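Q: the following block contains a protein sequence and its predicted model.
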Amino acid sequence: MADTLTCDVAVIGAGTAGLAAERAARHNGASTLLIDPTFNGTTCANVGCMPSKLLIAAATEAHRIAGADLFGIRVGAVTIDGPAVMGRLRSERDRFAAGTRHAIDRLDPATTLRATARFIGPDRLQLDDGRIVQARTIVIATGSSPLVPPPFAALGDRLLTSDTVWDLPDLPRRLAVVGSGSIGIELAQAFARLGVEVSLFDRGHSLIKLRCKKVHAALQAIIERDLTVHQGVAILPDRTAEGVRIRWNGDSSGEAGFDMVLAALGRPPNLDRLDLDKAGLELDEDGVPCHDRSTMRCGDSAIFLAGDVAADLPLLHEASHDGAIAGRNAAAFPAPIRTPRHVPFSLTFTDPPVATIGDPEAEGAVTGTADYGDQGRARVEGRNEGLLTLYAAAPDGRLIGADLVAPGGEHLAHMLAWAIERRLTGSEMLELPFYHPTLEEGLKQALRTICAATPIELPVDQDSGTPSGA
């Protein structure tokens, strides 16, 4: 008879979300079992945030050197050593990944199970080593994987994904990137700035699904300076002796040859091998368990989701927050502990960076725009390009969202996300100090527009009939 292990909280998956869930459950007094087939570290360290930023850092340096003439600095011929670029990327990536694995190694080995798991009941898991886990509650944190449709899978070793691109021994000469989400557009621009001939293809018409048309237009102009963009097209890739031949049709049509194809078509959640039908969960139209983001609980069950597998906001800080919420609620089950979620906030590390924060323009909202094409500090640094749009709620001008592509965008975005989360108004932001000359000063243009459109009426003093404070 198979051995049966028991615990209060079983966590499937030892990535960012799973580790946070296990830690939160344990710190709240629950006994835990953490289940993972490899315990190889997090997606961020291995194939996500860190290797992509290492490639982008190399591309940024190459682009900076190429622009030195603007400052009267003459640079001789610059050679990009592809194997050295990729070698440093992997070396640093491995160092980051080792750090996450070291944290996992510090866990109690009696509570870490190297195995895959599938449901055989709402509170029971079958491990591939034959053992069974009986848990009071279960957290699913199995992450996501790159989508590879059949036409792309047939390309064999000419196909790259966001999991495999980091293993390239050298930079390709010609690269087709399919998909203009955050991953696709980041890597397309980075490879292009490292001397690769890049073409970007997308079935849609919106890069990174940006909400503001003005910001989108600014981003598109920036991206098209480095690479060729084909939007509104369907593509058909074919393997050839020399590489890959791509034919496309739609808003434009044509065909071209490439050394490699990078499929950046999204990362669906890893749910296929869990036998969710045995868990009795209600699934949405995409096959993801329906869940409450304030608790991460799936319906009325004792099962919780955390991280990319929830298909909400596939971002590291959201995965960590998911895990903490799911683990705390799994430990406290059945008593719910509802947690307010942070303002939605995503960054794409193009140059300049793109950010989407909070709510878009809605009925009754007002907008303010800041143009970084002639902003003082940006012009000083030769980075004067991009646009920022703020959204504010009427009638008080409370900030509710922003879209931007601007120099220093990752820092501007953090400041705006914090202001939105603290429910600041445009006038309250303007009352704060802005040092001169900084990129932050560029916000004043947008904030003043919002303040002009949302004048705040002072309460009237009932005795004098004049506004209080007048």
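A: The structure has been received and is ready for your questions.
Q: going by C-alpha atoms from here, please, whenever you check contacts or count neighbours.
A: Noted.
Q: which stretches in the stretch 201-350 of the chain count as helices?
A: Secondary structure of the stretch 201-350 of the chain (DSSP state H, counting those that start in this stretch): helices at 213-223, 316-332.
Q: quick one: contacts of the longest one?
A: Around helix 316-332, the neighbours that count as contacts under Cα atoms under 8 Å, 6 or more residues apart in numbering are 8-9, 16-26, 28-30, 44, 137-139, 141, 293-297, 302-308, 335-337, 339.
Q: could I get the helices of the stretch 201-350 of the chain as JSON lines with mean neighbour count and distance to Arg379?
A: Converted to JSON lines, the helices of the stretch 201-350 of the chain look like this (neighbours: other Cα atoms under 10 Å; distance: least, Cα to Cα, whole Å):
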{"stretch": "helix 213-223", "mean neighbour count": "18", "distance to Arg379": "16"}
{"stretch": "helix 316-332", "mean neighbour count": "26", "distance to Arg379": "32"}
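Q: make CSV from those helices and add distance to Phe71 to it.
A: Below are the helices of the stretch 201-350 of the chain laid out as CSV (distance: least, Cα to Cα, whole Å):
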stretch, distance to Phe71
helix 213-223, 21
helix 316-332, 38
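Q: among the ones you listed, which comes closest to Arg90?
A: Arg90 sits nearest to helix 316-332 of all the helices of the stretch 201-350 of the chain, at 20.4 Å, using Cα to Cα.
Q: distance between that closest one and the chain's centre?
A: 18 Å (Cα atoms, centre = their mean, to the nearest Å).
Q: using the three-state scheme, assign the closest residue in space to Leu5 that isn't next to it in sequence.
A: Spatially, and ignoring its direct neighbours in sequence, Leu5 is nearest to Val133 (4.7 Å; Cα to Cα, 6 or more residues apart in numbering). Here Val133 is strand, with the state taken from DSSP: H, G, I helix; E, B strand; the rest coil.
Q: residues touching the nearest residue to Ser427 once chain neighbours are set aside, list them.
A: Of all residues not flanking Ser427 in the chain, Cys451 sits nearest, at 6.0 Å (Cα to Cα, 6+ apart). By Cα under 8 Å, 6+ apart, the contact set of Cys451 is 397, 426-427.
Q: the nearest residue to Thr348 once chain neighbours are set aside and Leu219, how far apart?
A: Counting by Cα to Cα, 6+ apart, Val354 is the residue found nearest to Thr348 once chain neighbours are left out, at 5.0 Å. Remark: distance between Val354 and Leu219 (Cα to Cα, to the nearest Å) = 8 Å.
Q: okay, one more to line up with it:
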Amino acid sequence: MVKRSKVEVAILGAGTAGMGAYRAARKHTDSLALIEGAHYGTTCARVGCMPSKLLIAAAEAAQDTRHADLFGVRTGGVTIDGPAVMKRVRAERDRFVGFVLEAVEGFPEAHRFRGHARFLSPHRLRVGDNHEIEADRIVIATGSRPNIPGFLKAAENRLVVNDDIFEWQDLPDSVAVFGPGVIGLELGQALSRLGVRVRMFGAGGAIGPIQDPEIRQCALDTFNDEFPLNPDADTRKIEHRPDGVAITFVDGDGDVVTETFDYLLAATGRRPNIDGLDIQNADLELDDRGTPVFDRYTLRCGDSHIFIAGDVNNELPLLHEAADEGRIAGNNAGQYPEVRAGFRRVPLSVVFTDPQIATVGKTIQQVDKDCRGCFAVGSVSFEGQGRSRVIGRNRGLLRVYGEHGTGLFMGAEMFCPAAEHIGHLLAWAAQQRMTVSAMLDMPFYHPVIEEGVRTALRDLNRRLSMGPEVVENCLDCGPGG
């Protein structure tokens, strides 16, 4: 027998965006359904941000020990206890997930529904096998899942995704990583530093989110000093074998070689969980990927009563963006038919490799398009940057972009130490629409890595068609502050 319910707002998915939407909608109505078809606990807590940073933290500890000789500190070598590494990763991961579960369990039980949701019509949902929910408004926040190209499936049971890694009881001897995106770079470098033999395969030449060609080359050279990374690999064959997975490819010398690895990690992006919703029954306009067309400021799908937030909309798959989108979508669903544009922050993303990667504001291609070519670029290499040399992390490049005439700071890309902190400073400046000269009026302490930002901004200010002449370098430290 089919059970039927009616609510004002139904939210599909209880991840970061879904919980944000629920909290926002609840300010306007208590007639709610929060529907989850899989596990409670966000992607970030279970298989994303937090467990990956735990693995990276272990890798950083190992790398710091290896490099202690630089400072005259003799350690006698590094021993990796794989089971201990993974035990801490799982324990701390479970702790973070526990906080999310507590939050969900704090929602009224009458609002919580378990089961896979599918559209029967624009206002009707089938949840599981025997429950039908009619909703005046709907928020789609079903997240995403790993995308696995078909040819990788030849690895059979040796094929893993990031979700699987955090369940390992021990570290393997070797892993082939396909996809030098955010996930592949973070996990691949961490595994390499923890003693795992890693080789990374890419397609099309991309390195993480980097768009600036000079920074991409700097990153490629740096990563290849640690493990082989070909961003445009010629992979000939993947074959499952009793002792692992054999990969045949063309190496840097043009020779066809075969290497065997314990596992093949598919870090080939994520795909939105839209395909199992019977979205065709929602009467929405879909793009060529099958995702509803929506307004990024209201999250509304066309002129409908349906909103879409978080990774499922396939725009900005980042936790802080999912939280913002959930809040905007939930508010609009709760107060519908009044729909308001929500506040969208300046883009900011960070990749927790070493050196770190960060992108702020507009990419160099977007600046070129928006400024119609009327922009300048300033840069700094961290090889000579004072504080970076002191701590032995003097590799990387920062490039900053400004508009001729207005002098506005437009964006930046970097592959450098402390990029997670530098990125925040520059994102705040971009959101405040600061000029480059105004940014140079801000205080910079000495000696800090952020002095490299000042050097890059000085270079940019000199190249812009406006702005006063300023001193080029810190006399005490040389190029880069």
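A: Thanks, I have the structure now. All figures in this text were calculated on a predicted structure; none of them were measured in a lab.
Q: between the helices of the stretch 201-350 of the first structure, which one is closest to Glu92 of the first structure.
A: Short answer: helix 316-332, nearest of the helices of the stretch 201-350 of the first structure by Cα to Cα, at 19.0 Å.
Q: and stretch 191-205 of the first structure, end to end?
A: The first and last residues of stretch 191-205 of the first structure sit 22 Å apart, counting by Cα to Cα.
Q: just stretch 160-179 of the second structure next, same as before
A: Terminal residues of stretch 160-179 of the second structure lie 13 Å apart, using Cα to Cα.
Q: so it corresponds to what in the first structure?
A: Counting by TM-score structural alignment, stretch 160-179 of the second structure pairs with residues 160-179 of the first structure.
Q: please apply the same query to stretch 350-359 of the second structure.
A: Against the first structure, stretch 350-359 of the second structure falls on residues 347-356 (TM-score structural alignment).
Q: in the stretch 201-350 of the second structure, which spans are strands?
A: Secondary structure of the stretch 201-350 of the second structure by DSSP state E, counting those that start in this stretch: the strands cover 229-230, 235-241, 244-250, 256-261, 263-266, 270-272, 306-308, 348-351.
Q: part of a strand, is Asp403 of the first structure?
A: Yes. Under three-state DSSP, Asp403 of the first structure falls within a strand.
Q: my read is that it contacts Pro353, right?
A: No. In this structure Asp403 of the first structure lies outside contact range of Pro353 using Cα atoms under 8 Å: 10.8 Å.
Q: okay, those two: which has more neighbours?
A: More neighbours surround Asp403 than the other of Asp403 of the first structure and Pro353, with 28 against 21 (other Cα atoms under 10 Å).
Q: just give me the match in the second structure for that one.
A: Asp403 of the first structure maps onto Glu413 in the second structure, by TM-score structural alignment.
Q: pretty sure that match is touching Leu398, no?
A: Yes. Glu413 of the second structure is within contact range of Leu398, at 6.1 Å (criterion: Cα under 8 Å).
Q: between those two, which contacts overlap?
A: In contact with both Glu413 of the second structure and Leu398: Ile215, using Cα under 8 Å, 6+ apart.
Q: how about the alignment partner in the second structure of Arg383 of the first structure, nearest residue that isn't a chain neighbour?
A: Aligned counterpart of Arg383 of the first structure in the second structure: Arg393 (TM-score structural alignment). Once flanking residues are discounted, Arg393 of the second structure sits nearest to Pro417: 6.5 Å by Cα to Cα, 6+ apart.
Q: what's the local residue count around the one you found?
A: Burial of Pro417 of the second structure is recorded as 23 neighbouring residues (other Cα under 10 Å).
Q: over to Arg340 of the second structure?
A: By the criterion of other Cα under 10 Å, Arg340 of the second structure has 16 neighbours.
Q: okay, stretch 316-327 of the second structure sits on what stretch of the first structure?
A: Using TM-score structural alignment, the residues of the first structure aligned to stretch 316-327 of the second structure are 313-324.
Q: so how far is that stretch from its chain's centroid?
A: Distance of stretch 313-324 of the first structure from the chain centroid (Cα atoms, centre = their mean) equals 10 Å.
Q: check stretch 286-306 of the first structure too.
A: 21 Å.
Q: check stretch 18-27 of the second structure too.
A: The answer for stretch 18-27 of the second structure is 23 Å, by Cα atoms, centre = their mean.
Q: ok, average deviation of the top helix by length along the second structure from the first structure?
A: The longest helix of the second structure (DSSP state H) is helix 82-105. For helix 82-105 of the second structure, the mean deviation from the first structure after alignment is 0.6 Å (mean Cα distance after the TM-score superposition for the first structure).
Q: can you point out the buried residues in that helix?
A: Counting neighbours by 16 or more other Cα atoms under 10 Å, one finds that the buried residues in helix 82-105 of the second structure are 82, 85-87, 89-90, 92-94, 96-98, 100, 104.
Q: immediately after it, which helix or strand?
A: strand 112-114 (DSSP states H and E).
Q: who's in contact with the nearest residue to Pro340 of the first structure once chain neighbours are set aside?
A: Closest residue to Pro340 of the first structure apart from its sequence neighbours, by Cα to Cα, 6+ apart: Ser294 at 6.1 Å. Taking Cα under 8 Å, 6+ apart, we find Ser294 of the first structure in contact with 325, 337-341.
Q: please apply the same query to Gln211 of the second structure.
A: Taking Cα under 8 Å, 6+ apart as the criterion, Gln211 of the second structure is in contact with 363-365, 413.
Q: what's the nearest residue to Thr6 of the first structure if we skip its chain neighbours?
A: Gln134 (4.8 Å).
Q: and the residue sitting nearest the centre point of the first structure, how close does it get to Ser294 of the first structure?
A: Centroid-nearest residue in the first structure: Leu315, 4.2 Å away (criterion: Cα atoms, centre = their mean). Going from Leu315 of the first structure to Ser294 of the first structure by Cα to Cα gives 17 Å.
Q: repeat that for Ala392 of the first structure.
A: Per Cα to Cα, Ala392 of the first structure is found 25 Å from Ser294 of the first structure.
Q: picking up where we left off before, my read is the residue nearest to Ser427 of the first structure is in a helix, agree?
A: Yes. Assignment of Cys451 of the first structure by three-state DSSP places it within a helix.
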